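> predicted model, plus sequence, below.
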Amino acid sequence: MKLAVFASGSGSNFQAIAEAIQKGQLEAEIGLLFCDKKTAYVLQRAAALQIPAVTFSPKDFPSKVQYEQEILRLLEENEIELVVLAGYMRIIGATLLARFANRMINIHPSLLPAFPGIHGIQDAFEAGVAETGVTIHYVDAGVDTGPIIAQEKINITTEDTLATLTEKIHTIEHRLYPTVLQKLITTQKERAIDDEKKSLN
């Protein structure tokens, strides 16, 4: 399956997905990295991995619709089948959602619906909850509100600092994201085979 990864920052989840593909753990190809920040470190990761990358900002366009239309053009041009958000810090608009409904996945560093938004780890830590975790979900028009695909919990201990908790969350993310993506791809392949068998009967 051909993926596009959207990222805005350092790109550690992008790296984890790419490495899982290289190891044969994820039956996919990253056809495109899209980044909305021209100085983000993820672009250096893509260059090192020789993965095509495109970067531009909403500020480069008169409207969000036109920004997303250009992204959509890139996705279609590269024959992208699944969009994977990996630290992409923008809300997806109707232009992309309409074309990629149920084909756009996000990872979030909390046990949704608790602690949505861009500070999920910090918010959970400062709230003093006993556990948090990682959620993988489909993207919808809300902020981290789409249907949940998978979650993994982690306890927050009295020894944890924000830094240690962040490291633990990232460790889970880097393992869980490629695993869940592979399950989704396998399921889709099985459905395609079943559909083909039905059409022959």
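Noted; the coordinates are in hand.
> hey, let's count contacts and neighbours off CA atoms from now on
Will do.
> what's the distance between the residue nearest the centre of the chain and residue 168?
Geometric centre of the chain, nearest residue: residue 85, 2.5 Å, by Cα atoms, centre = their mean. Distance of residue 85 to residue 168, computed by Cα to Cα, to the nearest Å: 20 Å.
> next one: residue 3
In terms of Cα to Cα, residue 3 sits 26 Å off from residue 168.
> please apply the same query to residue 17.
Plainly put, residue 17 is 18 Å away from residue 168 if you go by Cα to Cα.
> mind listing what's buried in the helix or strand that residue 167 is a member of?
Using DSSP states H and E, the element containing residue 167 is helix 162-200. In terms of neighbour count (16 or more other Cα atoms under 10 Å), helix 162-200 has its buried residues at 165-166, 168-170, 172-174, 176-178, 180-182, 185.
> go on, stretch 55-75?
Buried residues in stretch 55-75, counted by 16+ other Cα under 10 Å: 55, 64, 67-68, 71-72, 74-75.
> which secondary structure state does the residue lying closest to residue 178 once chain neighbours are set aside sit in?
Once flanking residues are discounted, residue 178 sits nearest to residue 17: 5.5 Å by Cα to Cα, 6 or more residues apart in numbering. Using DSSP: H, G, I helix; E, B strand; the rest coil, the structure places residue 17 in helix.
> then this one, side by side with the first:
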Amino acid sequence: MSDEYVLPRKATPDSPLRLAVMISGGGSGLRALLKHQQEADRAHVTTLVIADSESAGGLKHAMDAGVECFSVPLPREVKGAERRKAHEEQIIRIIESKDIEMIVLSGYMRILSSFFVSRWKGRLVNIHPSLLPDFPGAHAQRDALEAGV
């Protein structure tokens, strides 16, 4: 890949970017993306959701919306430093098989390696409902409002 930041193409409502959303929990950010993509002016469509746990509540939101879902937990059979790499390789295989154009990390709680991040340079975004690191956690919006931000 080039060192340049380049989206794969210009998205339009008639030809939206195909997103993979990676989650770890309840999927509040995923719900917002799914709701927004129902708007006429949207330029994205969530076509894949990957969770790092079968118990991630956001999987239900994706299934209810008809979005293809995968649960990809850390592989138990692999130990040590190779475990994370094996996990990320599984995710990469799924994403590449689905013709995904952009990845959204929405409450994804695993730190991704440079191996993974560099592969998606310019096409990987992390969304969070507050200003990090100042307002982490479940009450980020409340804490930010109380601080006057």
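Thanks, I have it. Just so you know, these numbers come straight off a predicted model, no measurement behind them.
> next, the TM-score between them, please.
The pair, once superposed, lands on a TM-score of 0.75 when counted by TM-score structural alignment, normalised by the length of structure 2; 127 aligned residues with a Cα RMSD of 2.3 Å.
> re the thing from before, I'd say the residue nearest to residue 178 of structure 1 and residue 180 touch.
No: Residue 17 of structure 1 is beyond contact range of residue 180, at 10.7 Å (criterion: Cα atoms under 8 Å).
> those strands in structure 1, which residues are they?
Using DSSP state E, the strands of structure 1 run over residues 2-7, 29-35, 53-55, 82-85, 104-108, 131-138, 148-155.
> next, format those as JSON lines and append distance to residue 189 of structure 1.
As requested, the strands of structure 1 are exported to JSON lines (distance: least, Cα to Cα, whole Å):
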{"stretch": "strand 2-7", "distance to residue 189 of structure 1": "13"}
{"stretch": "strand 29-35", "distance to residue 189 of structure 1": "15"}
{"stretch": "strand 53-55", "distance to residue 189 of structure 1": "27"}
{"stretch": "strand 82-85", "distance to residue 189 of structure 1": "13"}
{"stretch": "strand 104-108", "distance to residue 189 of structure 1": "17"}
{"stretch": "strand 131-138", "distance to residue 189 of structure 1": "18"}
{"stretch": "strand 148-155", "distance to residue 189 of structure 1": "17"}
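> which other residues reach the longest helix belonging to structure 2?
The longest helix of structure 2 (DSSP state H) is helix 81-97. By Cα atoms under 8 Å, 6 or more residues apart in numbering, the residues outside helix 81-97 of structure 2 that reach it are 20, 48, 50, 72-76, 78, 112-113, 116.
> next, the angle from it to strand 44-51.
Here the directions of helix 81-97 of structure 2 and strand 44-51 differ by 150 degrees (axes from the mean of the first three to the mean of the last three Cα atoms, to 10 degrees).
> quick one: helix 81-97 of structure 2 to strand 102-106, angle?
Comparing the axes of helix 81-97 of structure 2 and strand 102-106 via the same axes, to 10 degrees yields an angle of 130 degrees.
> quick one, what contacts residue 70 of structure 2?
Listed by Cα under 8 Å, 6+ apart, the contact set of residue 70 of structure 2 reads 48-51.
> from residue 4 of structure 1, how far off is residue 77 of structure 1?
Separation of residue 77 of structure 1 from residue 4 of structure 1 (Cα to Cα) stands at 12 Å.
> the two: who's more crowded?
residue 4 (24 against 9; other Cα atoms under 10 Å).
> residue in structure 2 matching the more buried one?
Matched by TM-score structural alignment, residue 4 of structure 1 corresponds to residue 20 in structure 2.
> that match reaches residue 51, doesn't it?
No: with contacts counted by Cα under 8 Å, residue 20 of structure 2 stays clear of residue 51, the gap being 10.6 Å.
> what is the burial count for the residue mapped onto residue 65 of structure 2 from structure 1?
Counting by TM-score structural alignment, residue 65 of structure 2 lines up with residue 49 in structure 1. For residue 49 of structure 1, the neighbour count with other Cα under 10 Å is 12.
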